[in-house]
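In: pasting a predicted model and its sequence here:
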Amino acid sequence: MSTPSLLDRTATGSRPVAGRVATEAEALEIAHRLAAQFAPGAAQRDRERLAPVAELDAYSNSGLWAISVPREHGGLQASYLTVARVFAIISAADPSIAQLAQNHFGYVNFIALNASAEQQRELFGAVLSGARIGNALSEKRNARDAKTRAHVGVFETRITAVDEARARVDGRKFYSTGALYADLVPVTATNAEGQVEVAFFDRHTSGLEVVDDWSSFGQRTTASGSVILDSAVLPRSRVVVGERPGGASSNGPVSQLLQAAIDLGIGVGALDDTLDYLRHRARPWIDSGVERACEDPLSLARLGRLATQREAADALFERAALAVDEADRQLDDETVDLASVAVAKAKVATTEFALEAAERLFELSGTSSTLSEFGYDRHWRNARVHTLHDPVRWKLHLLGNHLLNGASPKRHAWN
């Protein structure tokens, strides 16, 4: 029997108005509490591809999804250091749930940077009430399509005027993480003048269809599949003009910081499971000369290296978050450049830590740790899939080019 569609399992009915988080310390406390609730069912949700509807409602209803809303609109305007820490905490418990919020926070930042005062009032008001923002940015092209050489920043989705008050969008998106569970779906499209615009659709708008065709072996419950737009119409007031190419903007560093936070959390989750297994389940190797696996000298040496990688990744991650906060305050070329560089370093370190921790779990724990009852393979699958989001080889290129040639990182959502 085929796996039921996530679309059959996402009806939540009306949700209560989200709570308000008063301080950044409270945000971290709530994140730890929710992580403790999400972790026990993470393996089953991954194994059976169960939509995390109740967990996602608890997450957004907690008020955490609104903590970056600017103060002038009634929000906490939490630092990105705190926002990123929340992501890492949730990701260590279930990185699919963490990733579902990534685009939401990216668009909150986009709205703050690009929307009109009236648009900000409406959209931030919705977020403060508990609305979740999804995503319909990237497009997937068939490998046999001559246009397949177009890069990720080229959008064939089109937005056209219906009249002075309305606009129509047509196209197809993929990697639409969060759209299935969203209240608002931002669709990136190109207008007749070739300018990029973002249309904030209500999730159930006629002509907008979310398709559950995400078949990746990792991040299985993000439902990062397709959004199809067939003459979908919305008020022109819901269309935000995109960022100016090359302009100073914190949107790219913010997006990349949250990606690094998810990778850091995946590594922490894998390492935590490794430690638990070695303490309570693993057997010592026959030649180790010790009675317990947790005393194996070779395992201890490997764990020491993992501990070092974790601390190094965390330190670069925190430094990057502070640089993003500075860029968000200053919004000039120099601070945005420094933020992109700092985030690139963090992305390299968190990627390497996540993949290493997920791989070493099995090496140190032994054959029995591969049994399906534990679901530990999800750590590697999640790390491998999520770290592909932004190629580390290009982060290294960015860093080398900046170091040797003083080159500024290019301005887009992937830097």
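Out: Received, thanks.
In: from here on, contacts and neighbour counts on C-alpha atoms
Out: Will do.
In: what does stretch 97-106 contact?
Out: Stretch 97-106 is contacted by residues 52, 55-56, 65, 68, 87-88, 90-91, 132-135, 177-178, 221-222, 251, 254-255, 258-259, 262 when judged by C-alpha atoms under 8 Å, 6 or more residues apart in numbering.
In: helices - which of the residues you listed land there?
Out: Those of those mapping onto helices are Glu55, Leu56, Phe87, Ala88, Ile90, Ser91, Asn251, Val254, Ser255, Leu258, Gln259, Ile262, per DSSP state H.
In: alright, now check it against this:
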Amino acid sequence: MTTYQDIHKVLDAENAAFAQAHIIQSDAEALEIAAQLSQQFKLNAVLRDTTRELPFEEIEAFSQSGLWAITVPKQYGGADVSSYTVAKIIALFSGADGSIGQIPQNHFYALEVLRNTGTDTQKQKLYSEVLKGARFGNALAEFKTKTAAQKHTQITQVTRGDKQGFEVNGEKFYCTGSLFAHRIPTLVRDANDREYLAFIPSDAQGLQRINDWSGFGQKTTGSGTVKFNQVFVDAEDVIVFDRAFSEPTLVGPFAQIMHAAIETGIARAAFEETLQRVKQARAWIDANVERADQDPLTIYEIGKVAADVRASEVLLKQAAHAIDAAKPHPTTENIAKASIDVAKVRAHSTETALKASSKLIELAGSRGSQRADGLDRHWRNARVHTLHDASRWKYYFIGNYVLNNILPPRRGTL
């Protein structure tokens, strides 16, 4: 186990400083930059996965490109791109490198909570940092509680010198992006069981980031443990969290569509790789054909995967449009519809990513198992990422909605 300070590459984040990033002006510009940058990140994706080399340089380029600020509202200087643009960009990067595609998800999630529950002063401060290139990680989940809903990390009002603020104590796990972050939005509870999101600087005294993520997939997401020992946080850096779900907001469906985009991107990349590998594979002896791409059963399997990948992409677009339609005037009803549309793609993309990545290895033949090619990374990334939520429960919520008109719960894990 190594601490963040032991890692051989040291981020500017350690000094809470960042250079002025490019500011993107439109959806079209965001998509153009994402297309170019994702192709660059694809070049060494296999090597990073094999050696678990954390992508510090790539993440710096990613945020400096302006892509990490694309959801900042226009009145605060951002492009405020559509949910569909965000989904397409995350899918692009996830196809290039499943780990890199996941890293900004919690950053955008924190910005969406800020949009809904932060004060104008808090928005001006934090959005300004993001426009300059700041990255937010996350410290939401806990590993040592009886259920995922339980949270032990506490926040307490304190006074230090002449400064009023809060103290945070606790421990978090699966803190995606925390090793690359300038701030770590941390989910905390007070003595009255109210939940808040504390945007804690990553170099705060008493905060420890531990590089101990050992999952067999999503190996370079910068996830791991974050510990808080009497960490002081300014009052202006703490925003209400629970109201994002007790009231009708788009925080839940927006969070979930990004997860669906990760899986959809992995599925598309695995499928495109399959087409190339089948061209190189040997035909099965019983097919009585010269090439694998002439094998009728291979062609049949390719057709099934092609239909599934395209279906996930269409469902992703439909869900994003539902979110954007509800955005101007969110209500209980249109939030529920958006949540159900997102649940549909989330369930479907889970199955499609696993199927497409498995079929890649199957149809590539024995050559597809060679470690140097890294074809298994798509399946490993998909399998680990899909564990965020159980697709079986998504089908339950969808069925209960269409059959009994029962609205789904409002939370970030639907």
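Out: Thanks, I have the structure now. All values reported here derive from a predicted model rather than from experimental measurement.
In: next, the TM-score between them, please.
Out: The TM-score (TM-score structural alignment, normalised by the length of the second structure) is 0.95; 406 aligned residues with a C-alpha RMSD of 1.5 Å.
In: circling back: mind putting the ones in helices among the contacts of stretch 97-106 of the first structure in a markdown table, neighbour count included?
Out: Below are those laid out as a markdown table (neighbours: other C-alpha atoms under 10 Å):
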| residue | neighbour count |
| --- | --- |
| Glu55 | 16 |
| Leu56 | 18 |
| Phe87 | 28 |
| Ala88 | 29 |
| Ile90 | 30 |
| Ser91 | 26 |
| Asn251 | 28 |
| Val254 | 30 |
| Ser255 | 21 |
| Leu258 | 30 |
| Gln259 | 28 |
| Ile262 | 35 |
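In: max pairwise distance over those residues: which two?
Out: Glu55 and Asn251 (27.2 Å; C-alpha to C-alpha).
In: quick one: whichever helix or strand Ile111 of the first structure is part of aligns where in the second structure?
Out: Using DSSP states H and E, Ile111 of the first structure maps to helix 102-114. Helix 102-114 of the first structure corresponds to residues 105-117 in the second structure, going by TM-score structural alignment.
In: superposed on the first structure, what's the mean shift for the matching stretch?
Out: Following superposition, stretch 105-117 of the second structure is found to deviate from the first structure by 0.5 Å on average (mean C-alpha distance after the TM-score superposition for the first structure).
In: returning to what we had before: out of the ones in helices among the contacts of stretch 97-106 of the first structure, who's nearest Arg168 of the first structure?
Out: So of those, ranked by how close each gets to Arg168 of the first structure (C-alpha to C-alpha), first place is Asn251, at 25.8 Å.
In: which secondary structure elements does the helix or strand following the helix holding Ile111 of the first structure sit against?
Out: Note on helix 102-114 of the first structure: by DSSP H and E, the next helix or strand toward the C-terminus is helix 117-128. Under the contact definition 3 or more C-alpha pairs under 8 Å, 6 or more residues apart in numbering; DSSP states H and E, helix 117-128 of the first structure sits against helix 102-114.
In: in the second structure, which spans are strands?
Out: 2-3, 154-160, 163-172, 183-189, 195-201, 207-211, 225-234, 238-240 (DSSP state E).
In: so which of those is the most surrounded?
Out: strand 183-189 (a mean of 26; mean count of other C-alpha atoms under 10 Å).
In: what's the burial count for Leu275 of the second structure?
Out: 15 (other C-alpha atoms under 10 Å).
In: with the one 4 residues further on instead?
Out: Applying other C-alpha under 10 Å, we find 14 other residues in the vicinity of Lys279 of the second structure.
In: can you check Phe38 of the first structure too?
Out: Phe38 of the first structure, neighbours per other C-alpha under 10 Å, totals 23.
In: Asn288 of the second structure too?
Out: So Asn288 of the second structure, with other C-alpha under 10 Å, has 10 neighbours.
In: same check on the one 3 residues further on?
Out: Counted with other C-alpha under 10 Å, the neighbours of Arg291 of the second structure add up to 15.
In: over to Ala357 of the first structure?
Out: Neighbour number of Ala357 of the first structure under other C-alpha under 10 Å is 27.
In: let me see the contact set for it.
Out: Here Ala357 of the first structure is in contact with Gly267, Val268, Ala270, Leu271, Leu306 (C-alpha under 8 Å, 6+ apart).
In: just the buried residues of those.
Out: Gly267, Val268, Ala270, Leu271, Leu306 (16 or more other C-alpha atoms under 10 Å).
In: my read: the third one touches Arg381, true?
Out: When you say that, I think you mean Ala270 of the first structure. No: between Ala270 of the first structure and Arg381 no contact is recorded; they are 11.2 Å apart, counting by C-alpha atoms under 8 Å.
In: could you measure from the nearest residue to Asp237 of the second structure once chain neighbours are set aside over to Phe397 of the second structure?
Out: The spatially closest residue to Asp237 of the second structure, leaving aside those adjacent along the chain, is Phe199, at 5.3 Å (C-alpha to C-alpha, 6 or more residues apart in numbering). Phe199 of the second structure sits 32 Å away from Phe397 of the second structure, going by C-alpha to C-alpha, to the nearest Å.
In: same question for Phe254 of the second structure.
Out: 17 Å.
In: repeat that for Arg160 of the second structure.
Out: 47 Å.
In: what sits up against stretch 8-28 of the second structure?
Out: 30, 56, 63-67, 69-70, 78-82, 85, 131-134, 180-182, 201-203.
In: cool, thanks, signing off.
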